[in-house]
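S.K.: have a look; sequence and predicted model below, questions after that.
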Amino acid sequence: MSDKLLDNVMTFETVTRDIRVAVQSYFLDERSSPETDRFIWAYRIRIVNEGADIVTLLNRHWIITNGKGEVEEVRGAGVVGEHPRLEPGESFTYTSGTPLTTPSGFMVGTYEFVNEAGEQFHVDIPAFSLDSPHAELRIN
């Protein structure tokens, strides 16, 4: 799997307990159907172990909010069917996606990791926007 993120796409990053999580999202116009309120995004995530411990990703927890403020929570084991084990300095990159019934929204979440000593801990996934060309431009 490629270990690179996309050029010319905004990256959202955070570091928790020496685990860096970088996220990029992009709208999939060819898979979306605005006339039936179906908007699809892909997101690419790179997880980097910047610490001294070997860590394994156990679970994920997502909070997905659409443009109407409706919230969906998703919990599950691993990511894309895997439980990446990261030695110091190693990284793991994957791509996944989400549908919404609105042309914009955002996601935020956490990963649950365990280190070699058996200590479980949570790592933040930064909030990132899901913007489509079908969304109304708002300036706050």
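M.R.: Right, received. Where do you want to start? Worth saying up front: this structure is predicted, and the values here are computed from it rather than measured. Numbering: from 1, shown residues only.

S.K.: from here on, just use CA atoms for contacts and neighbour counts.
M.R.: Noted.

S.K.: the chain: strands as residue ranges?
M.R.: Counting by DSSP state E, the chain has strands at residues 12-16, 19-27, 39-49, 55-66, 71-77, 85-86, 91-100, 104-115, 120-131.

S.K.: alright, now check it against this:
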Amino acid sequence: MTDNTHSHSEDHDIRVDVETAYVPEQSDPDQSRYVFAYTVTIRNEGRVPAKLLTRHWVINDSNGKVQEVRGEGVVGEQPHLKPGEGFQYTSGTMIETPVGTMQGSYQMRGDDGVDFDAEIPPFMLSMPRVLH
């Protein structure tokens, strides 16, 4: 029996790139409120068209607090990406410390019926001038 949930074949290859930005106008350090925007670019580098079904995020602050977020699609959409196509969106998160990390995965379904995860490697959430 083969496990198709973590497919990293040439058929199913989703690349995820993330850029983050601190949002000072929505943050309040005195109240331990640090807001970050993140822009995600999802690109289908495989051979099979695929649809993003759900998302799973793990958000950590430097106090050790972990938030898990699961839901359908991204920003209310479930993009269907043909080979070579990309989708970009911006969302945000709030943590209680000036530095944290996020990571996760998108659960995808190829047009060939194969379900697989597109991994989102860990990335930093960092208020400017906190990390030297």
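M.R.: In hand now; what should we look at? Given the structure is predicted, the values throughout are model-derived calculations rather than measurements.

S.K.: sorry, back to before: with distance to Ser33 of the first structure added, can I get the strands of the first structure in a markdown table?
M.R.: Below are the strands of the first structure laid out as a markdown table (distance: least, CA to CA, whole Å):
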| stretch | distance to Ser33 of the first structure |
| --- | --- |
| strand 12-16 | 27 |
| strand 19-27 | 12 |
| strand 39-49 | 6 |
| strand 55-66 | 16 |
| strand 71-77 | 20 |
| strand 85-86 | 37 |
| strand 91-100 | 11 |
| strand 104-115 | 13 |
| strand 120-131 | 15 |
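
S.K.: so what corresponds to Glu19 of the second structure in the first structure?
M.R.: Under the alignment (TM-score structural alignment), Glu19 of the second structure pairs with Gln24 of the first structure.

S.K.: how many neighbours does its match have?
M.R.: By other CA atoms under 10 Å, 21 other residues sit near Gln24 of the first structure.

S.K.: ditto for Phe87 of the second structure
M.R.: Neighbours of Phe87 of the second structure (other CA under 10 Å): 13.

S.K.: over to Ile95 of the second structure?
M.R.: 23.
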